[in-house]
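S.K.: Okay, structure incoming, though there's no sequence with it:
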């Protein structure tokens, strides 16, 4: 038996960066590889993932890990971005392309889908997601049937993206809960089963058996004879929740920030109503198949656009905001405008997940400098975030709010957010490779008998 370091590996696949992370038994990263692949064009000339190059890389790296004399590979898992499916023929080979979820969706096709369903609002309530074209994996299947009939005739199986990568190593076809429950438009949350439209369209036979996110298939290392647990793979946002659940027993809400700010309450299984859905609320499925109420806000994108406007107006460098620290006088003045202090419905209103903050319509002439304008921008974003997050807090709500991603490093944002949620302990959370760590932890019980370290997630408390 090999005496190398016992490790687990995760292939963490983002839109831009593809990572291979190797963790030891204490979940320290002992090896990391980052690679990018040039996009190719699909059959209509739209950019898409080079699935062949990616699959070849995954298989090559898996082979190298198995042969490495310094490692004892115990488990492998995957995390990928959502809203992506792979079509396979009867021999298990890809058909067509991994079509990009950003690809424009034919308006007439979405209208036809809504008319066939009879009540678009009721459909969204059942599937806990608005209809968003290719951002719904199910709508991709519908598009394939209606627009790519020649290709569809060759399709025997449909796998979600991470399950395809798992299939490359195991030969087993699975449908994992978190991708199925990621605004796919395929799952009826209220009946806890596939929505009937998939059977009506003759598509359900192509889907693989459903499995929880903790499931693994054992494959043999040809060189050593040892078994390696290969996970089914997870949706990236859902994987990122797992370290928090492992670390903190008391209820909490996560605010994951980046281009999108996503509020997740793993302890709220309430399903969103039609009004909440229209304002950016939805439900995910956890790796155990339970609903997780969430809300989305395009806050990071809004922030970046308005920072550019401020920088241009005040002739400041594009990165001026990175050195802006909370000004106590300005800070105190802004507190009166936060929701916790009584904000008007007009200011806090959100009509959709992409509704920009009020700052977009503010006249920059009223500010003395870029710092003052930036204080107002962040206050407006936090005001809107309060309204978005309120949809997922639930009755009684958790008393802890963990913020990760870009905004958790923004001192002004964190202090204003803490003031907006005075009933909660607001903390900036940091962890090493959170998405990959979550995917690794999902398979912990398959190979690792050591207790989890308390330092997996580190917190910094803020008070407004």
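M.R.: Here it is on my side, so go on. Remember, predicted model here, so these are calculated numbers, not experimental data. Numbers count the residues shown, from 1 in each chain.
S.K.: contacts, neighbours, all on C-alpha from now
M.R.: Noted.
S.K.: Where does residue 251 sit: helix, strand or coil?
M.R.: Per DSSP: H, G, I helix; E, B strand; the rest coil, the secondary structure class of residue 251 is coil.
S.K.: In three-state terms, how would the nearest residue to it once chain neighbours are set aside be classified?
M.R.: Of all residues beyond its chain neighbours, the one nearest residue 251 is residue 398 (5.0 Å), with distances taken as CA to CA, 6 or more residues apart in numbering. Residue 398 falls in the coil class when you classify it by three-state DSSP.
S.K.: what do you get for residue 408?
M.R.: Per three-state DSSP, residue 408 ends up helix.
S.K.: likewise the one 4 residues further on?
M.R.: For residue 412, the assignment made with three-state DSSP gives helix.
S.K.: Pretty sure it sits against residue 325.
M.R.: Yes. Between residue 412 and residue 325 there is a contact at 6.2 Å, judged by CA atoms under 8 Å.
S.K.: The two: which has the busier surroundings?
M.R.: When neighbours are counted by other CA atoms under 10 Å, residue 412 comes out ahead of the other of residue 412 and residue 325, with 22 against 13.
S.K.: Give me the contact list for the host helix or strand of residue 162.
M.R.: Using DSSP states H and E, the element containing residue 162 is helix 161-170. Helix 161-170 is contacted from outside by 55, 58-59, 77-80, 82, 84-86, 172-176, 217-219, 230-235, using CA atoms under 8 Å, 6 or more residues apart in numbering.
S.K.: So among those residues, which ones count as buried?
M.R.: Burial of those was assessed by neighbour count (16 or more other CA atoms under 10 Å); the buried members are 58, 77-80, 82, 84-86, 173-176, 217, 219, 230-235.
S.K.: Which of those residues fall within strands?
M.R.: Judged by DSSP state E, strands contain the following of those: 77-80, 85-86, 175-176, 217, 219, 230-231, 234-235.
S.K.: got a list of contacts for stretch 312-322?
M.R.: For stretch 312-322, the surrounding residues in contact (CA under 8 Å, 6+ apart) are 307-308, 310-311, 364, 369-371, 374, 410.
S.K.: got another, please set it beside the one above:
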């Protein structure tokens, strides 16, 4: 039997289950997708009951499997989500979706009490107030559904709820509290005063280290059960544990999130940037982050290019960086793309297509997107002395993106990694006692070094 660590990695779309051996190699995986259900207002939400049943079923099946010996289990999930439990440990409400609209009058009344807005947002490390801030969900429940709020014994962040399913022990931990919840005062390093004034602290369980695990007898087996971790913080952990020098991680996908875990200048000095937010490391230290709707905008614009030039949908995947094409574009450079989902002062009133070939237009698109990405990275770095950039996710395999980023950041060392298991692997590492060395990323993440192209 192989000794393994089990991890449930719960995304908004796909729910995944992994087993990792002692060297963090994936030895088993299982995926599932649930259709969303609706809350009482008809807003789409997670099917919590189906998720809970699946977790139990999968785990019990694995415990019975003859080839695996499960030593530990942990949970990585998306943030901004609470499960509210009554005194019997039953969920009182649906798992409200963070996309659910929040009454503007409620937000206004909140800021009247605890504002002014800019000062408040600086302290809590958020760029705005909405259901994306799970603390606001508690305020909303208290003031619009007092009969339900009065029955809440504990409100658990989603990673901790999954742990609770297996342990029955309600807990809180830093990474979930620190992910744009509006609950935490980054200056005070404690819950914000509004949490105490509203009595919200009474339903938030004891805070423990994210590395905490509970040794339990589960179905006759002795297993170490983790308290769960927020997925962005989990994805960052393997880098923090294996890289000795300061770095910034650019995690690309639909959203491109730049994470600076070594910040000495938290968000309070950067309040003008609405795409600046704070996350939290497992030890409670702030992670300064900026976000850019990069993958979404790329998809929208590539689709337009496909139609304009009459090329197949996957044509862009085969375009490689061409130095001469890049020189032509940058000789008398001007901005040509009007973004659909990004706001930028440099963009024109409408998109221009002066090029005859798709390749030229694609080089123009990628140059403009990389310039946006650079702004986002510089904002996350701020005044901090950081010379290393790591890029993972969808764009780490885009030849133009990587070469252009390397070119514009000639003063930094650029590395790409293939971190498809990022948050799941982070959750496994979090509850492990083993140390990671500098070769970990090369071995497990297909680490590649990139040198800027030569300018002639």
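M.R.: Done, it's in. Note that this is a predicted model, so its numbers are computed, not measured.
S.K.: circling back to that earlier point, now the helix holding residue 162 of structure 1 on structure 2. Mean distance?
M.R.: Compared with structure 2 after fitting, helix 161-170 of structure 1 has a mean deviation of 0.3 Å; criterion: mean CA distance after the TM-score superposition for structure 1.
S.K.: Pull out the buried positions in that helix.
M.R.: Burial within helix 161-170 of structure 1, assessed by neighbour count using 16+ other CA under 10 Å, is assigned to 161-167, 169-170.
S.K.: In JSON lines: those residues, plus distance to residue 37 of structure 1.
M.R.: Shown next, in JSON lines, are those (distance: CA to CA, whole Å):
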{"residue": "161", "distance to residue 37 of structure 1": "16"}
{"residue": "162", "distance to residue 37 of structure 1": "17"}
{"residue": "163", "distance to residue 37 of structure 1": "20"}
{"residue": "164", "distance to residue 37 of structure 1": "18"}
{"residue": "165", "distance to residue 37 of structure 1": "16"}
{"residue": "166", "distance to residue 37 of structure 1": "19"}
{"residue": "167", "distance to residue 37 of structure 1": "21"}
{"residue": "169", "distance to residue 37 of structure 1": "20"}
{"residue": "170", "distance to residue 37 of structure 1": "24"}
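S.K.: and the angle from the helix holding residue 162 of structure 1 to strand 216-220?
M.R.: Here helix 161-170 of structure 1 runs at an angle of 30 degrees relative to strand 216-220 (axes from the mean of the first three to the mean of the last three CA atoms, to 10 degrees).
S.K.: Could you tell me where helix 161-170 of structure 1 falls in structure 2?
M.R.: Mapping helix 161-170 of structure 1 onto structure 2 (TM-score structural alignment) gives residues 158-167.
S.K.: After the strand or helix carrying residue 176 of structure 2, which helix or strand is next?
M.R.: For residue 176 of structure 2, the enclosing helix or strand under DSSP H and E is helix 174-177. Heading C-terminal from helix 174-177 of structure 2, the first helix or strand you meet, by DSSP H and E, is strand 184-185.
S.K.: After superposing, tell me the mean distance of that next one to structure 1.
M.R.: Relative to structure 1, strand 184-185 of structure 2 is 0.1 Å off (mean CA distance after the TM-score superposition for structure 1).
S.K.: Can you tell me, leaving aside adjacent residues, what's nearest to the residue nearest the centre of structure 1?
M.R.: Per CA atoms, centre = their mean, the C-alpha nearest to the average position across structure 1 is that of residue 237, at 2.8 Å. Counting by CA to CA, 6+ apart, residue 237 of structure 1 lies nearest to residue 435, which is 7.1 Å off, once chain neighbours are set aside.
S.K.: Could you list which residues are in contact with that neighbour?
M.R.: Contacts of residue 435 of structure 1 (CA under 8 Å, 6+ apart): 12, 79, 236-237, 239-241.
S.K.: which one among those gets closest to residue 360 of structure 1?
M.R.: Set against residue 360 of structure 1, the nearest of the contacts of residue 435 of structure 1 by CA to CA is residue 237 (28.5 Å).
S.K.: counterpart of the closest one in structure 2?
M.R.: Per TM-score structural alignment, residue 237 of structure 1 is aligned with residue 232.
S.K.: returning to that earlier point: please identify the helix or strand for the residue nearest to residue 237 of structure 1.
M.R.: Assigned by DSSP H and E, residue 435 of structure 1 falls in helix 434-441.
S.K.: and for that helix, what span of structure 2 is it aligned with?
M.R.: Counting by TM-score structural alignment, helix 434-441 of structure 1 corresponds to 422-429 in structure 2.
S.K.: That stretch vs structure 1, average distance?
M.R.: Mean for stretch 422-429 of structure 2 is 0.5 Å (mean CA distance after the TM-score superposition for structure 1).
S.K.: what's stretch 142-151 of structure 2 in contact with?
M.R.: Contacts of stretch 142-151 of structure 2 (CA under 8 Å, 6+ apart): 86-87, 92, 141.
S.K.: Using neighbour counts, pick out the buried residues of that stretch.
M.R.: For stretch 142-151 of structure 2, a neighbour-count test (16+ other CA under 10 Å) marks 142, 149 as buried.
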